[in-house]
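Asks: One predicted model, sequence on top.
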Amino acid sequence: MNVRKAPCHYGWDWGPTLLTAGPWRPIYLETFTTRISDLGFDVEVLDTLDTAIITVSIELEGADVDIVSTLLEISDPSGRKIDQGEIQGCGSCRFIVQNPSLWYPLGYGKQSLYTVTATVGDGLHKVSKRAGLRSVELVQRPIPGHQGLTFFFRVNNIPIYSQGANWIPPDVFLPLMTLQKYRDWLTWAARGNQNMIRVWGGGIYEDDRFYDTCDELGILVWQDFMMGCGAYPYHDYLVQSIKAEAEYNVRRLRHHPCIVLWCGKNEDYMFAELHHLEYDPKDDNPEHWIKSSFPGRYYYEVTLKQMTETLAPRIPYHFSSPYGGTHSNDPTVGDIHSWRVWMADQPRHPYQDYEKLTGRFVSEFGMKSFPCVHTINALVDDPGERHPQSATMDMWHMAPEDQRTMAMYLVDNLRHGSDIEAYGRATQIVQAESTDYSSRAFRRLWRGPGREECAGCLVWQLNDCYPAVSWSLLDSVMRPKLAYYVSRRNYASIIVGATRRVVEEKVNEFTHVDIKRTAYADLWASNLTLDPVDVDLEIGFVTLSGGSRVYDETRAVTLLPNRSTELGRVDFPGSYRDSSAASSLVVHLRLRERCGSQRVLACYTEFPQPLRHHDFSSAKVFIRPLEDGRSWAVGATGGVAKAVELSIATDDDSLADACLFSDNYLDLVPGDDQIITLDVNGLVKIPQGGLALIEKHYS
C-alpha cells in the first residue's frame, strides 16, 4: 500500500531527511444538526471590467438538509453589505456586482476583497470567505518570428510579467509555523517586489493563512499538486486517495484570488525522460499509460485535470512544471527549469551564460550559497567547526556534489578568503551575481504585445526550512542574503541594463591570431508600469581603478508601458575600444525622470567578467549620516566599489535583525552616492547615540 506524504520528508537537496509521523494539524470532534459542508463561489468578471457575476453554491449535511434555508450576504471591501439572497437546501444563488472594486496583483492595483457569509437557519452554522473579483487567463499563442508559444498570465485584461520565487515547506516541523511567521515570510517577498510564488510540488498544500496573506499582499500563487520527481504507481487505492486529496484541497482553496494556476506536479515528465520510462507524448490513450512504466501520467492528464476543470473551471490547469513542446523542458513552449547553471551540464555553464538559457517562462533557476554568518555562529557552538570544510558544514550541504560545485563557481569568479565569514560571503556574492545575470536576461525578453518571449522569472527559492547551504534568498531565520537585494532591484517596476559585447575582425580569412577585438555595450530598459515614461538615459564609462569618468552621454528616451525597450548600443570610448583595454572600465547607467523632480528611477553598473581578474582595492567607501537620523549617503572615492554590504554596528543580533535596509549589496561609482534608509521593526531599544552603519566590499 502506498502512503501519501510530503515528498521532501524523505530528504531533498535543500533539507534533511526527517520522517515525521502522525497528525500534524489540529483534530476536531464536532457535533451538529445541519452544517455547511462546502461554501463555493464562481467569479466571472466581464471583459469590460464593469460587471462581476458571483455564483455562490452551498452544500449541506446533517438533518433537515432539504428544508433548511441558508441566508447569503455579500459585503464590499469596506465591510458594507451590498446584497443578500436565500437558498433552500443545497443549491446556488447568483449576484451581480456593478462597477466592482477589482483585485489586482502586487504593483498593478489594489487587493480589494469582498466577503461572502452563509448562515444556516437561525444560526445553526455560519461560514465566511473572502473573494477577490478578478479575471485570469493563461495565454499560450504563437509569437511572430519565433518558434513555439507564449506562456503568460493575463489578470483583468493586463498581461503580467511574473517575477518572484519558489516556496518550500517553511519548517521541517510544520506545527511550529505560526500566522506571524507566514506573514513575515510573505512580507519579505512583497517587500522584494515579488508578484508570484510557486508552491512547489514536493511539499505540502499550505495552510489557509498562507493563501489569506497572499490575497492581502497581491502575491499570485502558482499551485502545484503534491507530486514530485518520481514515477507514481497506478492502482485503485492510490487513485481514490489522490482524488480525495485533490478534491479536498481544490474545494478548500478555490475561492482565493491569489491562485492563478493549478499545476499537476513537479518534474515527473523529466524523470520519465531521464530514466527512459515508457512515455510517448503522442499516445493519447490513458489505457496504455496505466499499463506502462509511467502510469503516473494518468493522474496529471486525467484525474487532476478533471478535478480542477470541474471544481475551479476559471483557473488554468497545467500538466506539470516544467511541461511543453517536444520534450518536458522545451524552451519554446510552456515553462522550463533552467538548471544548466549549477547542476545540469558537465562542464557546468558559467552564470554569465544565463541569457542563452532562457525560456517562455522560467519557473526554476538558482545558485546556492551559505547562510548568513550570524546564523552559522549562532548554531555552530564549536569554534573548531566554524570553517567551510568542517564536518558540521558538510552536513549543511544536502547534495553530495555541493561543496565541489560551489568551489568551482568561486574559483571561476572571485578572489576570496578561507575563513567561514569570508568564504560564506563569497558564496553569497556569487549567488547575487548569478541572480543578476539571470533575472535581467529573462526580463529583457518581455518585449511587449506579440513579443512575450519570456514572461516569468521564479528564482529557486525564497525560503529555508533548515539552516542549510541552499538556493534560498533568505536563510532559515529570515536573514536576507545578498541575492535578495539584487532580486528586489531587478523586480522593480523600472530597471535599466547593459550587456558587454565584443566584435572580432580578422585581418584575412586565413589568420587565427591577427584579430582585432572591439567592445561595445547593448543598452535596454524595462518598464512594467502601464504608462509610458519619458526619461534621460545617462551613460558613463568609469575606470575601475581611480574611478575616473572617461566618457559621458545623455539620451532622451521613452520607455513604452509593460515591456522592455531596446536603447541601442554604445561603443567603448577611444583608446578603450580594444577589448583588453575595455576590461578596465565599467558601464554606468542611470535613468532620470525627464520632468518633475528629475529623480533617478533606476541605475546599473556593468562590470567586466570574471571579477577575479580585476583589482578593486583602490576604492574607498564612505558612509555619511543625514540629518533625519535614519538615512545615510553611501559613496565611493578612488575607484569603483563592488559588492558593498551594509550592516549595523552592533553585537546585538536582535537589533541588527530589526533594522531593514532600503537597499544593500551596492555597486558604487564615484560621484553617484546612494541614499540608504533604515526602518526599525519591533520593540527593540535603539542605542542612546543612535544607529551607525559599517560596510564590507569586495576587493
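Replies: Right, received. Where do you want to start?
Asks: rest of the way, CA atoms for contacts and neighbours
Replies: OK.
Asks: I'd say residue 113 and residue 129 touch.
Replies: No. Residue 113 sits out of contact with residue 129 when judged by CA atoms under 8 Å, with a separation of 9.7 Å.
Asks: Go through the top helix by length along the chain and flag the buried ones.
Replies: In terms of residue count, the longest helix belonging to the chain (DSSP state H) is helix 420-444. Of all the residues in helix 420-444, those buried under the rule 16 or more other CA atoms under 10 Å are 420-421, 423-444.
Asks: now do stretch 666-683
Replies: So for stretch 666-683, counting by 16+ other CA under 10 Å, buried means 666, 667, 668, 669, 670, 674, 675, 676, 677, 678, 680.
Asks: name the element the second one belongs to?
Replies: Residue 667 belongs to strand 666-668 when assigned by DSSP states H and E.
Asks: outside of that strand, which residues touch it?
Replies: By CA atoms under 8 Å, 6 or more residues apart in numbering, the surrounding residues in contact with strand 666-668 are 605, 635, 636, 640, 641, 642, 643, 644, 645, 674.
Asks: Now do the fifth one against residue 635, distance only.
Replies: When distances are taken as CA to CA, to the nearest Å, residue 641 and residue 635 turn out to be 9 Å apart.
Asks: Mutual contacts of the two, please.
Replies: 621, 668, 669.
Asks: if I read this right, the last one contacts residue 635, doesn't it?
Replies: Right, residue 669. Yes. Under the criterion of CA under 8 Å, residue 669 makes contact with residue 635 at 7.3 Å.
Asks: Going along the chain, name the helices of the stretch 201-350 of the chain.
Replies: 208-217, 236-253, 268-274, 286-289, 297-298, 304-311 (DSSP state H, counting those that start in this stretch).
Asks: Export those helices as a markdown table, with columns for mean neighbour count and distance to residue 393.
Replies: Shown next, in a markdown table, are the helices of the stretch 201-350 of the chain (neighbours: other CA atoms under 10 Å; distance: least, CA to CA, whole Å):
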| stretch | mean neighbour count | distance to residue 393 |
| --- | --- | --- |
| helix 208-217 | 19 | 31 |
| helix 236-253 | 15 | 38 |
| helix 268-274 | 19 | 30 |
| helix 286-289 | 15 | 44 |
| helix 297-298 | 23 | 39 |
| helix 304-311 | 18 | 41 |
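Asks: this is the comparison structure:
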Amino acid sequence: MALTRLKLEDGWTFRQSDGSSAEDWLPVRAVPSQVHLDLLANDKIADPMIDLNELSVRWIAEKDWIYRAQFKKPTKLETQEAVITDLIFEGLDTFATVRLNGNEILKSDNMFLSHRVDISSLLDNENVLEITFDSAMLRGRQLVEEHSHEHTFYVRQTEVSRVPVRKAQYNWGWDWGPILMTAGPWRPVYLEQYVSRIDDVWTHCEVSEDLKACSGHVFAKVAGAGSKPVTLSLSLNGTSVWEKECLADSDGLAAADLHIENPELWYPFGYGSQTRYELRASLASSDRKSKLIGFRRSELIQEKDEFGKSFYFRINGHDVFAGGSCWIPADSFLSQITAERYYDWMKLMVEGNQHMLRIWGGGIYEDDALFNACDELGILVWHDFQFACASYPTYPSYLQSVELEARQNLRRLRSHPSIVIWAGNNEDYQVQERYHLDYDYEGDKDPQSWLKTSFPARYTYEYLLPKIVKEEDPFMVYHPSSPWGDGKPTTDATVGDIHQWNIWHGAMNRYQETYMLSGRFVSEFGMEAYPHLKTIRHMIQDPEQQYPGSMMMDFRNKAIDHERRMVAYVAENFQVKYDLESYTHLTQVVQAETMLFAYKSWRREWGRPGARKCGGVLVWQLNDCWPTMSWAVVDYFLIKKPAFYAIANALKPLAVGIARTYHEWTAGHSDPTLPYRDTKFDLWVVSSRPESVKVQVTVRLISIRSGEILDHHLNEEITAQANSTTEILKDHIVVAGDPKLRDTARPFDLAKYDPYVIHAVMKIGDEVISTDTSWPQPLKYLSFANRDVKFKALSPTKLCVSAARPVKGLVFQETGAEKFSDNGFDLVPGEDKIVNIEGIRLESLSYTYIGAPQGSMAVSLSA
C-alpha cells in the first residue's frame, strides 16, 4: 500500500519549562515555529525587530521551553503486512528531548540534523508528543567549561558559548544581526505510515570532457519490509531516456550503471539552458520518490600562471567570472521564511547579473527551496559548512555529530546542479593566524597529529570533511576554508580566495583604491549603507529617534565602530548633510561607488584564457536577517539599495569601464590638485560572451560646471574579445578645454579650472549596451548646483530622465512595491536615461541626487 504522510502543524501549545499551571500553556501559531514568534503572537513580548525591543527579549535565551501536541492514532493501512509508523522531525532547535506518551524517544543536540523515529509500538488511540528545548546558551557555557581542559575556545564576534553548539551561529549575534537565541521545532514535523518506502534516490555521474556523454551510477535507498524490485528511471520533458529494474541489497541499497550519450546540460544563466531531468525510484504501488537533477561538468581551475595560481570556475567548458554575493540567513526567525520569499531573493540575483551566491558558514544548511530556485534560474552556489570565526573543538562526541551533520546535508543537497563547491568554514584560519595556533601545512601531513595541536579543527577541514564529500558526492569540489590558499597566509593575493576587508575594516582604504586590493578570487568585501527611508522608519518607530547617530540608530547598527567608519567614508568623499534623508542618500552613494569601483576594476582582471588574474567577486552581503543598516545591498524587505544596481551594471555581459589615475588627497602633504591636473585614463571592455563581437565605443569629456562637451575624444569600432578583457587605452593622456589649465608649470587656479567627467558609451548598432562615467575625485570638491534635471513620461511605466549638467547618484526612493530597471545612476547632458518603473505612478516618485537643494523632491513630469 502507498505511503501516507500527516503533517503535525496545528494544535500545538507551548510554555516555559518551569511553568506549572494549565494557564501557562499558550497556543502555537503553527509548526514549524520558534519561541519568539509564538510569544509575539500571544502578545507576551514586543516585536524584537522594532526599536530597542531586542534588549527586552534577551531573557528568552536563558530559559527552557516545552512544545506539546496531541494527535490520534493514524488509521491503519489496509494491508496484511507489518505497517511501520515513523515520527519525522526535519529540524529541532537545538537541545531537544522528545517524549511520546511519557516515553523518551529522542535526544538531539544538533540543529542541523533531521530525525526519523519508529513509534509503531508506542502509539495509543490518543497520543501526547512533548519536546523540551534546553537553553542553547546555557548548555554552550556548560560545554565550554566541561571541555576547557582539552581545548581553548577562541571566538570572534560573540560570546564563546556558541563554539561547541551545533546551532546557527548568528543566533548569538553578529556585526549585522541581533542576539536572538531561538528554540523550537524550526522545520516540519510529520507522521509517516508505510510497509516499504524509498528513502532517497541520487546519482554519482560525471560529464565527459568533450561534453558528449554522462556516465556513472544511479542509487536508491529502500526502507521497510522485503526486498521488492525497485524501478529506477530518468526522463526529460516527460519522455523516458533511461530505465532499469533492480533489487535492493541487504542494506536497502539499489544501484545501476548509467550512461547517456549527448546529454542536455545545465548551465548558469546567460551561458545556456537550465535543463533538468526527472530522476525517479519506484516501489511498485508502495512508494515513489523523484527529484529534478541537472548534468554539468564543473571544475575549479587552479593552475600556475604569471600571477601565482588561478582560482576560477569552468562550467561545461566555459570559464565563468563568478560575480555575485554572499548570503546570510534571510531572517532571524528561520521558520517564517517561505519558499516564495526564497524565490524572490534568487530572482534578484538574476536581475542583478549575479552568477554566484556564497552561503556563509555562520548560518544554516539552507532550505531546499533556495536551491530549487537556483537550479531553475541558473545561479551557481558556493556553500560553506557551518563553522565561522572560531577555533572549533574535536572531542569524539562533537566530531560524531559533525560527521552526521555533514553526511545528512550532503545527501539532501547533492542532486542540485547549482551547488558547485563546498568550503570547510568561514575565516577559521584567520582565527588560527590571529591567536598563533599550531599550523604546519607543509611539514605535518598526519591528520591524527593535528588533533593534538592547538588548532585541532584542521582535522575537520583538511581530513574529515573532504573525506565525507568524496564519499557522498565524489565529483564535487571541496575547498578547506574561505579564505584559504594552499596553506599560505589568508591575505595572500596570489593563491586561493581572499576576504578583502581593508575597505571598511582593517586599513580602511579608500574605495578608489580597490584596483590595488584584488586577489585570485575575492569571496568577501563590502561597504555599509543605510536602507531606504521606509525601512528606517519601520525599524525605528519613535520619530524623535529618526536621525543619524540617535541611540536607536546606533543600537541598530551592530558593526564595530560603525559610525566613525561610515562618517569617515562619507566625509572623505562628499559634502556632509546630516539630516536623515540626506545622510541616508550619502551612505547609499558611498556604497554604490564602492561596488562600482570594485566590481569594474576586479572584473577587468578577468583577463584572458590562461591569465585569469581575478576569477570572481562576491560582495558581503546580498541580504539582511532583520531591518538594519549593514553591508547588504538589498535590505530585509527586499528593497534594493543603489549598490545593487551598480553591481548589475558592472556585471553586464558586455561592460565598458573607465579609470582615472588615483591620487591621495588627504594623506599628509599630498597635493589635492593632482586629480585635477592629471588627465590620464584607462578604457577597456570586458565580455562574458562566448564569441567576439564588434562594438562602437564613444568617449566624451563633459564640463561639470556648464554641461558643455569639451572634447569628442573617441568614436571607434572595437572588437570585444570573447569571454575576455579587451584593453583599449592605457594611461592615455587627454587635454580638454584650455591646455594651460593642465600645465603643471603654472600656478593652479581652482576658480578658473573647469572640471570634467569622462563618459563612455558602448553600443551595438543603435542600442546602448553599457556606459561608464569617471569623475575627478573626491566628489566633495565639485559643485553640483543648477543641474536642471527633467523628467518625461514616455508611457505609464517608462520614464525619460535628462539633465543640463552632469548629475551624480540620482536615487529614486524605493519602498519595495515598485520595480526599477536602474537606480542610483549618473546623468550626463546629451544622453537621455530611460528607466522602466512598475508598481507606482510616475508622478508619485520622489528623488534626490548629490548636491540636490533639499533632501528629496517630487518628480515633476514635463509635457
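Replies: Here it is on my side, so go on. The model shown is predicted, which means the values in this text are computed figures rather than measured ones.
Asks: List the contacts of the helix or strand just after the strand holding residue 667 of the first structure.
Replies: Counting by DSSP H and E, the next helix or strand C-terminal to strand 666-668 of the first structure is strand 674-680. With CA under 8 Å, 6+ apart as the test, strand 674-680 of the first structure has contacts from 630-635, 658-663, 668.
Asks: at 10 Å what do you get?
Replies: 623-626, 628-636, 646, 648, 655-664, 666-668, 686, 691 (CA atoms under 10 Å, 6 or more residues apart in numbering).
Asks: about what we covered before: quick one: which of the shared contacts of residue 641 and residue 635 of the first structure is nearest to residue 271 of the first structure?
Replies: Nearest to residue 271 of the first structure, judged by CA to CA, of these is residue 668 at 44.8 Å.
Asks: After alignment, which residue of the second structure pairs with that closest one?
Replies: In the second structure, the residue matched to residue 668 of the first structure (TM-score structural alignment) is residue 827.
Asks: quick one: what helix or strand has the alignment partner in the second structure of residue 392 of the first structure in it?
Replies: Under the alignment by TM-score structural alignment, residue 392 of the first structure pairs with residue 552 in the second structure. Per DSSP H and E, residue 552 of the second structure falls inside helix 551-556.
Asks: Now do that helix: which elements does it pack against?
Replies: helix 53-56, helix 533-539, helix 562-573 (3 or more CA pairs under 10 Å, 6 or more residues apart in numbering; DSSP states H and E).
Asks: separation between residue 460 of the second structure and residue 861 of the second structure?
Replies: 62 Å.
Asks: When those two are compared, which one has more neighbours?
Replies: residue 460 (23 against 14; other CA atoms under 10 Å).
Asks: any idea what that one aligns with in the first structure?
Replies: Per TM-score structural alignment, residue 460 of the second structure is aligned with residue 299.
Asks: now do residue 419 of the second structure
Replies: By TM-score structural alignment, residue 419 of the second structure lines up with residue 259.
Asks: In stretch 705-715 of the second structure, which residues are buried?
Replies: 705, 706, 707, 708, 709, 710, 711, 713.
Asks: which one in the first structure is aligned with residue 621 of the second structure?
Replies: That one, residue 621 of the second structure, aligns with residue 461 by TM-score structural alignment.
Asks: thought its match was touching residue 474?
Replies: Yes. When contacts are counted by CA atoms under 10 Å, residue 461 of the first structure is listed as touching residue 474 (8.7 Å).
Asks: which one in the first structure is aligned with residue 684 of the second structure?
Replies: Residue 684 of the second structure maps onto residue 524 in the first structure, by TM-score structural alignment.
Asks: so which helix or strand takes in that match?
Replies: Here residue 524 of the first structure is assigned to strand 515-527, by DSSP H and E.
Asks: That strand: how far from the chain's middle?
Replies: Distance of strand 515-527 of the first structure from the chain centroid (CA atoms, centre = their mean, to the nearest Å) equals 28 Å.
Asks: Also stretch 399-410 of the first structure?
Replies: Using CA atoms, centre = their mean, the offset of stretch 399-410 of the first structure from its chain centre is 24 Å.
Asks: just stretch 570-587 of the second structure next, same as before
Replies: 27 Å.
Asks: could you give me the residues in the first structure that that stretch aligns onto?
Replies: Against the first structure, stretch 570-587 of the second structure falls on residues 410-427 (TM-score structural alignment).
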